[in-house]
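*Asks:* below: sequence and its predicted model.
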Amino acid sequence: MQTEPKIEPIKKSRLSEEVLKRLQSMILDGTFSTGDQLPSERELAEQFQVSRASIREALRVLETLGFLYSKVGVGGGTFVQKVSIEALLNPFSEILGNEKQVIIEMLEFRKLLETEIARLAAERHTDDDLINIEKSLNEMRSDIAAGGIGVAGDTAFHDALATACHNSVFENMLSMAKGLLVKTRQTTLQIDGQPEKSLSDHIEIFNAIKDRDMVLSEELMLNHILKAQKNALENLR
């Protein structure tokens, strides 16, 4: 008779984990920016109303993830780290900052990955895939018409293409980098006129995919990303 596996009960979240989530959120929303010094352990413990041990553990994990770094001696303390690609692509962390170099490097990554996704989507898409892609276009169009920048629809469009290429590795790679992709889109779509231009590009790509034109789909996606890269170089500091 097979022995049933022992399953441990789910434990309540530790205070250090809650502190970690709160601090990470404050970094991500800009409360603490790159280079800022965090309050001392004692001050954080008082503000969060937890022990210094919980604060210390949360800070240690955030350092491991690449969000923070420590300095000793005069002027020492815990500071918000400038983001690295390793930290940004860590599946257990989210996105920090929108430094120009990181955005440019992410666009280089997209040139390699998303051009092939567009080509495969043109070859392999189903009717349901086309419905999902068109839905993302409508979402972006509605948001722009209402005065937004269309980032949710933009993200949904590229996600729908990844699904339509029917390659789980490509889809998972895009998903792993999704946080950074959203952050870069939020930044580039802030440029005047960019939301409308991006939507126009998406419509052209969609039509090429719908027509199963693999070469044109790949070419249009490459041009789309190259234009985003050019805008980033010219407008971001």
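*Replies:* Received the coordinates, thanks. The model shown is predicted, which means the values in this text are computed figures rather than measured ones.

*Asks:* could you use CA atoms for every contact and neighbour count after this?
*Replies:* Noted.

*Asks:* in terms of contact, does residue 150 touch residue 195 like I think?
*Replies:* Yes - using CA atoms under 8 Å, residue 150 and residue 195 qualify as a contacting pair, with a distance of 6.4 Å.

*Asks:* neighbour count for the two, which is higher?
*Replies:* residue 150 (28 against 23; other CA atoms under 10 Å).

*Asks:* in this protein, which spans are helices?
*Replies:* Remark: helices assigned in the chain by DSSP state H are 15-28, 41-48, 52-65, 85-88, 100-124, 127-145, 151-164, 168-176, 178-188, 194-210, 214-235.

*Asks:* let's have the ones you listed in a markdown table, adding distance to residue 78.
*Replies:* Shown next, in a markdown table, are the helices of the chain (distance: least, CA to CA, whole Å):
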| stretch | distance to residue 78 |
| --- | --- |
| helix 15-28 | 12 |
| helix 41-48 | 9 |
| helix 52-65 | 8 |
| helix 85-88 | 17 |
| helix 100-124 | 23 |
| helix 127-145 | 40 |
| helix 151-164 | 33 |
| helix 168-176 | 28 |
| helix 178-188 | 24 |
| helix 194-210 | 38 |
| helix 214-235 | 31 |
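
*Asks:* what about the spatially most central residue of the chain, distance to residue 159?
*Replies:* Residue closest to the mean C-alpha point of the chain, counted by CA atoms, centre = their mean, is residue 179 at 1.6 Å. Shown here: residue 179 relative to residue 159, a distance of 12 Å by CA to CA, to the nearest Å.

*Asks:* repeat that for residue 222.
*Replies:* In terms of CA to CA, residue 222 sits 16 Å off from residue 159.

*Asks:* circling back: ok, now which ones touch the residue nearest to the centre of the chain?
*Replies:* By CA atoms under 8 Å, 6 or more residues apart in numbering, the contact set of residue 179 is 88, 94-95.

*Asks:* change it to 10 Å
*Replies:* 88-89, 91, 93-96 (CA atoms under 10 Å, 6 or more residues apart in numbering).

*Asks:* most neighbours, which of the residues you listed?
*Replies:* That'd be residue 96 among those, by other CA under 10 Å, with 26 neighbours.

*Asks:* next, the one to line up against it:
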Amino acid sequence: MKEKDLLAELAAYLYACSNSETGRTPSERELAEHFSVSRGQIRETLAILEAMRIVERRAKSGIYLTTHQASVEAMALFAKAGVPLDPIQIYETVELRKIHEIKAAELACSRATDENFERLRGILAASEARLAAGEGLARQDRDFHLEIVRATQNSVFHKICSIYYVMGERRLPIYFNDPARGQRSHAEHLQIFDALVRRDGNLAQALMSAHLQGAESYWKGLIAGGEEATKALEKA
């Protein structure tokens, strides 16, 4: 089994099999038997999960799940492995993404290159084609926003914001399941793009803020929408 596959699968398995009261998980030996790998491989993978604050290994006691202390990278790993995130964490992530991307829009106005603009034009063209075919914009929405972050020419900024989209990979298709929402989002993308081309940082920030307010309100509404809505959010 590849190291990356084992990391995600082990995280999901520990989450599913941990004791609901104590957080204790199966032992190294049991985990090695379950995944048909050596205890050394399990130990190395657990070390990574411990560094991500997903588990804690206690001497003479065992392995314990500590997801409430998990890092942002750990939350992305959980999302990729299909482990449901806490609804409040989802909303907080959307809120943080909004803060970062508003700043990205401002920086992109002064730093974007011709190559960035060309890629944005290509993404917008692909969005139009998908809308015409009655298809969702989950991938194009991600690509548009991350290209703006890329246009800041700050690679660390791009890596941080990319994590948000890994965490939202399963939820974006749900958000764009509504055709009207896709049309509205694309129209707003066009306005943001025009502000970027004109190098108008203040306008780009304002447009990005208004654009992301829709997503923030959507997830906030789900969280406040009662038990059924919360269950739907947890499955997302």
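*Replies:* Received, thanks. Please read all numbers here as calculations on a predicted model, not as lab measurements.

*Asks:* let me see the TM-score of these two.
*Replies:* The TM-score (TM-score structural alignment, normalised by the length of structure 2) is 0.70; 210 aligned residues with a CA RMSD of 3.4 Å.

*Asks:* returning to that earlier point: mutual contacts of residue 150 and residue 195 of structure 1, please.
*Replies:* Joint contacts of residue 150 of structure 1 and residue 195 (CA under 10 Å, 6+ apart) are 140-141, 143-144, 185, 189.

*Asks:* how about residue 192 of structure 2, what's its match in structure 1?
*Replies:* Per TM-score structural alignment, the equivalent position to residue 192 of structure 2 in structure 1 is residue 205.

*Asks:* from residue 117 of structure 1, how far out is that match?
*Replies:* In terms of CA to CA, residue 205 of structure 1 sits 11 Å off from residue 117 of structure 1.

*Asks:* again with residue 131 of structure 1
*Replies:* The value you get for residue 131 of structure 1 to residue 117 of structure 1, if CA to CA is used, is 17 Å.

*Asks:* between these two, who's got more neighbours?
*Replies:* residue 117 (26 against 12).

*Asks:* any idea what the residue nearest to the centre of structure 1 aligns with in structure 2?
*Replies:* By TM-score structural alignment, residue 179 of structure 1 lines up with residue 163.

*Asks:* quick one: contacts for the aligned partner of residue 140 of structure 2 in structure 1?
*Replies:* The alignment partner of residue 140 of structure 2 in structure 1, by TM-score structural alignment, is residue 153. Counting by CA under 10 Å, 6+ apart, residue 153 of structure 1 makes contact with 133, 135-144, 159, 199.

*Asks:* hmm, back to that, joint contacts of residue 205 and residue 117 of structure 1?
*Replies:* With CA under 10 Å, 6+ apart as the test, residue 205 of structure 1 and residue 117 both reach 161, 217-218, 221.

*Asks:* please indicate which of the residues you listed are buried?
*Replies:* Among those, the ones that count as buried by 16 or more other CA atoms under 10 Å are 161, 217-218, 221.

*Asks:* now those as a markdown table including distance to residue 101 of structure 1?
*Replies:* Converted to a markdown table, these look like this (distance: CA to CA, whole Å):
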| residue | distance to residue 101 of structure 1 |
| --- | --- |
| 161 | 26 |
| 217 | 27 |
| 218 | 25 |
| 221 | 21 |
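
*Asks:* pull the most distant pair out of those.
*Replies:* Comparing all pairs in those by CA to CA, the longest separation belongs to 161 and 218, at 11.8 Å.

*Asks:* mutual contacts of these two, please.
*Replies:* 114, 117-122, 205, 209.

*Asks:* export those to JSON lines and tack on distance to residue 59 of structure 1?
*Replies:* Below are those laid out as JSON lines (distance: CA to CA, whole Å):
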{"residue": "114", "distance to residue 59 of structure 1": "36"}
{"residue": "117", "distance to residue 59 of structure 1": "39"}
{"residue": "118", "distance to residue 59 of structure 1": "41"}
{"residue": "119", "distance to residue 59 of structure 1": "44"}
{"residue": "120", "distance to residue 59 of structure 1": "43"}
{"residue": "121", "distance to residue 59 of structure 1": "43"}
{"residue": "122", "distance to residue 59 of structure 1": "46"}
{"residue": "205", "distance to residue 59 of structure 1": "45"}
{"residue": "209", "distance to residue 59 of structure 1": "47"}
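
*Asks:* distance from the chain centre to stretch 147-163 of structure 2, please.
*Replies:* 14 Å (CA atoms, centre = their mean, to the nearest Å).

*Asks:* ok, stretch 161-169 of structure 2 next?
*Replies:* 2 Å.

*Asks:* what's the answer for stretch 93-104 of structure 2, then?
*Replies:* 12 Å.

*Asks:* excluding its backbone neighbours, what's nearest residue 102 of structure 1?
*Replies:* Once flanking residues are discounted, residue 102 of structure 1 sits nearest to residue 85: 7.2 Å by CA to CA, 6 or more residues apart in numbering.

*Asks:* who's in contact with that neighbour?
*Replies:* Contacts of residue 85 of structure 1 (CA under 10 Å, 6+ apart): 66, 102, 105-106, 180.

*Asks:* looking at those, which has the most residues close by?
*Replies:* Within these, most neighbours by other CA under 10 Å means residue 180, with 23 neighbours.

*Asks:* any idea how far that residue is from residue 90 of structure 1?
*Replies:* 10 Å.

*Asks:* which of the residues in stretch 214-229 of structure 1 are buried?
*Replies:* Using 16+ other CA under 10 Å as the test for burial, stretch 214-229 of structure 1 gives 214-222, 224-229.
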